[in-house]
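Undergrad: heads up, no residue letters with this:
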């Protein structure tokens, strides 16, 4: 049975090429040179089995296209049916995928499929918690480049499944001028002038500031599209919004926690970026149960 693509993919896009590469790399890591020696030794080749992927906690699901690709890569004869789609909110005990077919392939696929769904659902679940605490404000929750090496596209996809937004994917997406750039280039005005002279007309320029005086300098230059307010407390963020009066996009970063996010949103900044969405997230508890 083929599961319709509309059931697997939310509005967030995940390239099939990224899926193929990630699955091939993960399976190569697990199978090594000899394959699943335990399943080969203990399960007769003709044995069939049925299993269900089931949640052990409530949260938001992400990573099903990867899990399905894992199962199908090990055996085209495995039938996979999705009961939910990525981005869905689920309760503990929810059935996520049903898998049936060759038992060896099913058992060999188990851990890799669960690793993808557990990791990405953890990110989506945490992101959704942040988003829920900002309902009624204009704030958008964004991830950063603080991702697991090699898994950035997947982890940023999971943030979108949780209702968040992506910051830049890499150093080539946009200009983000940080404190060390400013120090080396000779100041805010100088670094912004150099960036603007180099940037194409479709490329945005953001600059990081630590103080309201630096914010004033960036605003007066009229060269920045966005300003990142780094590690500012609530009163300072509120004053930054008042000073800016909508002339540039404002992003808050640093010290962004679940406990603080509602207060940050109330200041009126446009975006918050948090590395914790991807670098400190707990794994989502999900299991694969063989059905008798």
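TA: Nice, I can see it. Bear in mind that the values here come from a model prediction, so they are computed numbers and not experimental data.

Undergrad: CA only for contacts and neighbour counts going forward, please
TA: Will do.

Undergrad: burial measure for residue 49, as a count.
TA: Using other C-alpha atoms under 10 Å, residue 49 has 17 neighbouring residues.

Undergrad: okay, pairing it with this:
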């Protein structure tokens, strides 16, 4: 588990527990042992189970966790995905934080799968964006992959993405900037945002362009851009105006990728609970 995720779990537990779980401390005997199941209450794709396990283990290393499903599995309502045994106090203290992680990430995975299913029969890959919950990016992008999607750049450091505001601010020419970047950081890919087919035509004449983002273009314009690109040009990514009712037709235009901010910023938590059985 990456250090950033361990740190996030620690922060979440400190936020919730504070100076102590007074309810469990004063109303649950210290010797009480319990068994509980993490239960999915609606159909969806589960993600974040290993994170939830780490929450339980962080609260109490003596807790025994048995996985009954795996991240990326599509499960029906009523499915038990995890069994936890041990101190009842520890189970109750960890319950909400563990569920918060699992529910949020399962919601992202479930929403992603809906978009992926809408693109079936095409080669288009559904991508996430940087529209993630601050501090949760690693986890939410992991959940997108568990839902069948792909990951766009992680941050500002692993891909140069020249958008309209950069074009306003830049000086010295695009090709010069690309050349400088490729010379100093050859491992970093370059993506240029195009609002018009004229821009697409201009960008296709540049050297070192790995992707062209086709922003808010009509499906007809997307098809024309694909034809202009040919077989060996940069990968094409469609973005803007993408929802479940439009993505299928966008995918049919032949673009390589479709970025969808909604898979993270508009995902609804999957309904899950912790069910105590003894």
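TA: The structure has been received and is ready for your questions. Being a predicted model, the structure only gives us computed values, none of them experimental.

Undergrad: Need the TM-score between these chains.
TA: Remark: TM-score between the superposed chains equals 0.96 [TM-score structural alignment, normalised by the length of structure 2]; 275 aligned residues with a C-alpha RMSD of 1.2 Å.

Undergrad: residue in structure 1 matching residue 206 of structure 2?
TA: Using TM-score structural alignment, the partner of residue 206 of structure 2 in structure 1 is residue 221.

Undergrad: mind listing what that match touches?
TA: If you count contacts by C-alpha atoms under 8 Å, 6 or more residues apart in numbering, residue 221 of structure 1 has them with 189, 192.

Undergrad: Could you do residue 263 of structure 1 as well?
TA: When contacts are counted by C-alpha under 8 Å, 6+ apart, residue 263 of structure 1 touches residue 234.

Undergrad: is it true that it lies in a helix?
TA: Yes: counting by DSSP: H, G, I helix; E, B strand; the rest coil, residue 263 of structure 1 is found in a helix.

Undergrad: how far away is it from residue 236 of structure 1?
TA: Between residue 263 of structure 1 and residue 236 of structure 1 the distance is 12 Å, computed by C-alpha to C-alpha, to the nearest Å.

Undergrad: and what of residue 195 of structure 1?
TA: 27 Å.

Undergrad: In terms of neighbours, single out the busier of those two.
TA: Legend: neighbour count by other C-alpha under 10 Å for residue 195 of structure 1 and residue 236, higher for residue 195 (19 against 15).

Undergrad: Let me know the helix or strand that the more buried one is in.
TA: Element membership of residue 195 of structure 1, judged by DSSP states H and E, is helix 188-198.

Undergrad: following that helix, which helix or strand shows up next?
TA: Following helix 188-198 of structure 1 in sequence, per DSSP H and E, is strand 205-209.

Undergrad: That following strand against structure 2, how far on average?
TA: Its aligned residues in structure 2 lie a mean 0.4 Å from strand 205-209 of structure 1 after superposition (mean C-alpha distance after the TM-score superposition for structure 1).

Undergrad: Please pull up the helix or strand immediately following that strand.
TA: Sequence-wise, the next helix or strand downstream of strand 205-209 of structure 1 (DSSP H and E) is helix 212-221.

Undergrad: any idea of the angle that following helix forms with helix 188-198?
TA: 40 degrees (axes from the mean of the first three to the mean of the last three C-alpha atoms, to 10 degrees).

Undergrad: tell me which residues in helix 212-221 of structure 1 are buried?
TA: Residues of helix 212-221 of structure 1 classed as buried by neighbour count (16 or more other C-alpha atoms under 10 Å): 212, 214, 215, 218, 219.

Undergrad: aligned partner of residue 278 of structure 1 in structure 2?
TA: In structure 2, the residue paired with residue 278 of structure 1 according to TM-score structural alignment is residue 264.

Undergrad: Now that its match has come up, it's in contact with residue 134, right?
TA: No: the criterion here is C-alpha atoms under 8 Å, and residue 264 of structure 2 misses it with residue 134 at 11.3 Å.

Undergrad: Now stretch 238-249 of structure 2: buried residues?
TA: Buried-residue list, stretch 238-249 of structure 2, by 16+ other C-alpha under 10 Å: 238, 239, 242, 247, 248.
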